[in-house]
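J.: quick one: sequence and predicted model below, then my questions.
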Amino acid sequence: MKVSKIRGWYLVALASSLSLVLATLVHQAPYVARIVPLRSWHFSSHKSWKTEGKDELLQTVSYRGWDVRLAIINSYPAHDEVFNALIYTFGSIPGVRLELFLETLRFGSQDIIDDFQLNLDMANNSQPQMFMAGNATAPDIIVSSTCEVDSRTMHQQFDKLLERNQTYLFCVVHHADHWLLNDNIANSSLIKTWINSGKMAFVTLSNHTSQFLENQVIPTWALSSQIVPKLRVFPPIFPTWPKVQEETLSFALQGNYEPSRRDYNGIFEHLSMFLRDSDTNVTLRLVGSGVRPEVPAQLQQHVVFDQALNYPEFYDTLALCFAMLPGFASDTYYDRKASSTIPASVIAGVPVVGPQRLLETYTYLDRDDIWLQNEGETDIDVIGRVLKLDPEIREAKKQRVVAASRRLMQANKVSARQWILDALGTLGHDAS
């Protein structure tokens, strides 16, 4: 599909979603096929194609007339969707000079980031081992996108930053329970020193993981009563251009095929019961990787495996569907872990099926952004109910999710800009 057509579709979708809003007053990446060498990048931010008008988020951030030097690091080959969202959000703030340090850009992330239309300036090298090499100038701010790993694999570079005392650290937490006192991360003198310096904030991917960190984890650290670690919340959302427009009678479950992550047996059982009483030719798309779960014989014609997809293909495939299932295999995704399915649904513009508890956990979602699962219903019951709706109603719901995506991306940029100002203030800079 030509870009003009895609953008035309987006404008139509935007108009539809805005009309709905006015009428009502109204966070594991997929595992896919290939890895490409990283292009070494420095970014100089400018107005991106997802931002219109002169509002707060477009005000330039600077101090003493200088750009803010902000480095994003990922020394661990995972969590690509979080890294992409961090690039988009911080890179969209004028006055921020963005530097990236990672081993590779995987699975078509290069194409995703290219579409952000940030103003690229090619640099010499951006491998993690080059960060703070020699007499390199320390950045004003560092964002560690997988802090559980970066704080150990890049210990020496983090130590050097502490010694220079010129940098603020945003530490992105993926598994809050990994930071309990008996874990090596929490016992790390490095992290404790950063906390004690006051030049650090933890960033979680959902409000519930932030609450778990605050209420269940931090009290185990035995910090001084004068030390209160700062917590920030960042739903990992970024823009994509979907290449599909027509809905299919399919719904999706994404992620690694490990049964410890998704309740495949329960979903297959409920889907079998539904199809016994229905002649609907509905398809469940399992979008992910790993060892495929065994599909019962009666479902062979209704289950499709989508594997070896790069990121653009992944979001295009999800966009074909009218719903996504969380399929949580445990309650940990409701109290300490942030599911990748929730932000994936928002990025793809596809409503997720979930109970009221999902809204209470992933508080960046509104009631109209999901297919609400009533008490006593299974997720497949909701699929059956949604299938009875007119296609126009299902499409309207998807456009609400598109609107939610835009709302969250703008909120992220406004928040990130304020985080930068707060960080610079902590460093003693008179920023504006």
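T.: Received, thanks.

J.: for the rest of this, base every contact and every neighbour count on C-alpha atoms.
T.: Fine.

J.: how about the strands in the stretch 251-400 of the chain?
T.: 283-289, 303-306, 323-324, 352-354, 370-372 (DSSP state E, counting those that start in this stretch).

J.: the last one packs against which elements?
T.: Right, the one you point to is strand 370-372. When contacts are defined as 3 or more Cα pairs under 8 Å, 6 or more residues apart in numbering; DSSP states H and E, strand 370-372 packs onto strand 352-354.

J.: one more time with 10 Å, if that's ok
T.: Applying 3 or more Cα pairs under 10 Å, 6 or more residues apart in numbering; DSSP states H and E, we find strand 370-372 packed against strand 323-324, helix 341-348, strand 352-354, helix 356-361, helix 379-387, helix 391-426.

J.: so which of these comes closest to Ala136?
T.: With Cα to Cα, the closest approach to Ala136 among the helices and strands packed on strand 370-372 belongs to helix 391-426: 19.7 Å.

J.: re the thing from before, how about the helices and strands packed on strand 370-372, which one is nearest Glu103?
T.: helix 341-348 (23.5 Å).

J.: in that closest one, what counts as buried?
T.: By 16 or more other Cα atoms under 10 Å, the buried positions in helix 341-348 come out as 341-348.

J.: how about stretch 366-382?
T.: Within stretch 366-382, the residues that count as buried by 16+ other Cα under 10 Å are 369-373, 378-382.

J.: possible to save those as CSV with distance to Asp279?
T.: Converted to CSV, the buried residues of stretch 366-382 look like this (distance: Cα to Cα, whole Å):
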residue, distance to Asp279
Asp369, 28
Ile370, 25
Trp371, 22
Leu372, 24
Gln373, 22
Thr378, 19
Asp379, 18
Ile380, 15
Asp381, 15
Val382, 16
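
J.: putting a second one here so we can go through both:
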Amino acid sequence: MAGLPTLTSHQNRVLRLSFFSLGSLVILYVLFTLTSSSPTPEAAVPSSPHSSTSWSSAGSLLGFPPTPYPVWGLGEGGLMATDKGGINYHAGTGEYRWSEDHPWMKGKEHRRVMVASHFTAHEDVYMSLVHTLSSLLPSPKNVRVYAAEFRWGFADIVEQIGLYPGKTYHDPATLAGDLAKTDLFGAVKGDVGKKADMVVLGTCEIDMEHFSEDLFKQYLARPADDKFTLVCIVHNAFAVEWLIKYGADWVKEGALRIMPISDHVKRAFLYHFDLWADTADTHQVGYEYVPVHVHIPVLPLKLPTKPAKNEMLTNAVIQGSFDPNRRDFEGVFQDLIEELDADPRPWGYHPLSSTTSPTTYLPIKDDPSIPPFYLHLAGNGDITVPEKLAHIVKVHVGLSYPDFFALMSSMDVALLAFSASQKGGYFEVQASSSVAMAVMCEVPLLTTHHIRKVYTYTSSPSITLLRPSYLREIAALKVLRSGVWSPPSLPSSEDGRIASVPPGVEGEIEEMIRLGWKRTEESWRVYQKGLSERNREVGRRLLAGM
């Protein structure tokens, strides 16, 4: 989100571990295994902050009867249903944890939900889930939010779109105590005198340290027929130690659900869970049974009326942190400068001139057929823009949520510009907010096959733009802006054959040109409706105890 405040050192450790890749995690795991103690006849469960734990469900994780609900998978083709029980494994998303025969699927209905976070960010993520659950519960007031005051006008967004009908925000410090109360949910007759039966934490990588011990005491204090479920929203799988330190007790009780915000982060957690299930110290905890549900954090924004678009692509945006370890601004700047140095006119700029502008490209203002191209950077941090691009790159920092959403929705296209050092993270273990923000603000996202495979909810050509990886982002923008492309002139190879672009590239570029860069309001309405239904189905299953 644009304009994020300076994070504490602990928050930075959790959220900005950009030096790791999935391979690094495997190496760390091997080192951990080699240095761990020898297995004992009994389960060597790691030391837990929930001391002297009494497992009320120990030994009874298996054997629950199948639920009457159909099996659902959320593949690239959208929602898929089958009435078949047993294993329902999707190679891409690991949906076997939604099987009817899953041992935790008791079918217990959840009606009274508390959503909380100690962290002062990610409000757009967990409030998106609040919106989904509120629309499914007997009363929207059956959701209570425990959070500090929202930053930068986000409360105005919540009010504007009716995101939280409960309206009152509660002190996170009162969450555990409120779990013992029976007078908090009275909007529906059937909930009078009953306690909350589900707790959602907005950033479990941080929140579990603050909440888990007190929440688990409340869990153990309840009788077996009055337990509650803990749902952990997770943002990355870089730091997962908290799931062993704070999560083992919840897993052994069958009371934990994990909720990533993208399918590829889900796959990373499934990998860890399966790994821990085969590890001597954790094999008797039950990690392989933890259900993992993906909820895409897209808010139903009321976007301002968009001005009529130019015929030529004019405004592109890169949203997110200005940290060079996250996004390749230097590479984007260099590619843009090379294009301008070769011929600035297609971009709407005059050539450099020793008399008028020797170091900076100036826009052409007297030819409306070639509007100047602008690259907007919306985020936080420090960034140095090359002098040549001083009139082309527009930097936006410290925006309120309303201003940020207005800026984003006015853009023609959004770029991801992931840095080489971070691609492993954003493609394997961490979800980029830039993807959800583009979808939320209805800005066509410039994608590749790889991006669409990872962020599966971007696979629809009706709302995204597909470029072959052969074209870097700036080169693709030039093609989309001009509507033309010619294969490069390549020298003949030594054996006399004429070198060419790889097979398939020309066809994909021609298709990119044919589809153009504009997307219709109707295509967005259809897409948003489908995404909302996907999220609602996840919410239904969560509330049904799955």
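T.: That came in fine, so what should we check first? Owing to the predicted nature of the structure, the values given are computational and were not obtained by experimental measurement.

J.: sorry, back to before: redo the helices and strands packed on strand 370-372 of structure 1 as JSON lines? Include distance to Glu247 of structure 1.
T.: What follows is these, written out as JSON lines (distance: least, Cα to Cα, whole Å):
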{"stretch": "strand 323-324", "distance to Glu247 of structure 1": "10"}
{"stretch": "helix 341-348", "distance to Glu247 of structure 1": "13"}
{"stretch": "strand 352-354", "distance to Glu247 of structure 1": "15"}
{"stretch": "helix 356-361", "distance to Glu247 of structure 1": "25"}
{"stretch": "helix 379-387", "distance to Glu247 of structure 1": "12"}
{"stretch": "helix 391-426", "distance to Glu247 of structure 1": "8"}
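
J.: and of the ones you listed, who's closest to Leu105 of structure 1?
T.: Of those, nearest to Leu105 of structure 1 by Cα to Cα is helix 341-348, at 18.4 Å.

J.: post-alignment, the closest one versus structure 2, mean distance?
T.: In the superposition with structure 2, the average deviation recorded for helix 341-348 of structure 1 is 0.5 Å (mean Cα distance after the TM-score superposition for structure 1).

J.: tell me, that helix lands on which residues of structure 2?
T.: Matched against structure 2 by TM-score structural alignment, helix 341-348 of structure 1 falls on residues 434-441.

J.: quick one: which of the helices and strands packed on strand 370-372 of structure 1 is nearest Val68 of structure 1?
T.: Proximity to Val68 of structure 1 (Cα to Cα) singles out helix 391-426 among these, at 8.6 Å.

J.: list the buried residues of the closest one.
T.: Applying a neighbour-count criterion of 16+ other Cα under 10 Å, one finds 394-395, 397-406, 408-417, 420-421, 423-424 buried in helix 391-426 of structure 1.

J.: again, but for stretch 6-15 of structure 2
T.: Residues of stretch 6-15 of structure 2 classed as buried by neighbour count (16+ other Cα under 10 Å): 14-15.

J.: one more: stretch 116-126 of structure 1?
T.: Within stretch 116-126 of structure 1, the residues that count as buried by 16+ other Cα under 10 Å are 116-119, 125-126.

J.: can I get these in a markdown table with secondary structure?
T.: Putting the buried residues of stretch 116-126 of structure 1 into a markdown table (DSSP: H, G, I helix; E, B strand; the rest coil) gives the following:
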| residue | secondary structure |
| --- | --- |
| Phe116 | coil |
| Gln117 | coil |
| Leu118 | coil |
| Asn119 | strand |
| Asn125 | coil |
| Ser126 | coil |
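
J.: in JSON lines, list these along with distance to Cys321 of structure 1.
T.: As requested, the buried residues of stretch 116-126 of structure 1 are exported to JSON lines (distance: Cα to Cα, whole Å):
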{"residue": "Phe116", "distance to Cys321 of structure 1": "24"}
{"residue": "Gln117", "distance to Cys321 of structure 1": "27"}
{"residue": "Leu118", "distance to Cys321 of structure 1": "30"}
{"residue": "Asn119", "distance to Cys321 of structure 1": "33"}
{"residue": "Asn125", "distance to Cys321 of structure 1": "40"}
{"residue": "Ser126", "distance to Cys321 of structure 1": "37"}
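
J.: surely Gln157 of structure 1 meets Met130?
T.: Yes - here Gln157 of structure 1 reaches Met130: they are 9.4 Å apart, a contact under Cα atoms under 10 Å.

J.: which residue of the two possesses the greater neighbour count?
T.: Gln157 (18 against 13; other Cα atoms under 10 Å).

J.: which non-adjacent residue is nearest the more buried one?
T.: In this structure, Gln157 of structure 1 finds its nearest non-sequential neighbour in Met132, 6.0 Å apart by Cα to Cα, 6 or more residues apart in numbering.

J.: the one you found maps to what in structure 2?
T.: Aligning on TM-score structural alignment places Met132 of structure 1 opposite Ala176 in structure 2.

J.: for Tyr31 of structure 1, same thing?
T.: Using TM-score structural alignment, the partner of Tyr31 of structure 1 in structure 2 is Gly3.

J.: its match and Phe322 of structure 2, how far apart?
T.: The gap separating Gly3 of structure 2 from Phe322 of structure 2 is 10 Å, by Cα to Cα, to the nearest Å.

J.: do the same with Phe228 of structure 2
T.: From Phe228 of structure 2 across to Phe322 of structure 2, the span is 41 Å (Cα to Cα).

J.: ditto for Leu465 of structure 2
T.: Distance, Leu465 of structure 2 to Phe322 of structure 2, by Cα to Cα: 24 Å.

J.: can you check His396 of structure 2 too?
T.: To Phe322 of structure 2, His396 of structure 2 is 11 Å away according to Cα to Cα.

J.: for the two, work out which one has more neighbours and name it.
T.: Set His396 of structure 2 next to Phe322 and count neighbours by other Cα under 10 Å: Phe322 wins out with 20 against 16.

J.: which position in structure 1 aligns with that one?
T.: With TM-score structural alignment as the criterion, Phe322 of structure 2 matches Tyr257.

J.: was I right about that match contacting Gly327?
T.: No - look at Tyr257 of structure 1 against Gly327 with Cα under 10 Å: they stay out of range, at 11.1 Å.

J.: identify the contacts common to the two.
T.: Any residue near both Tyr257 of structure 1 and Gly327 by Cα atoms under 10 Å, 6 or more residues apart in numbering counts here, and that gives 263-264.

J.: number of nearby residues for Ala133 of structure 1?
T.: When neighbours are defined as other Cα under 10 Å, Ala133 of structure 1 has 12 of them.

J.: same deal with Asp183 of structure 1?
T.: By other Cα under 10 Å, neighbour count at Asp183 of structure 1 equals 11.

J.: against Cys321 of structure 1, how distant is it?
T.: Counting by Cα to Cα - Asp183 of structure 1 and Cys321 of structure 1 are separated by 40 Å.
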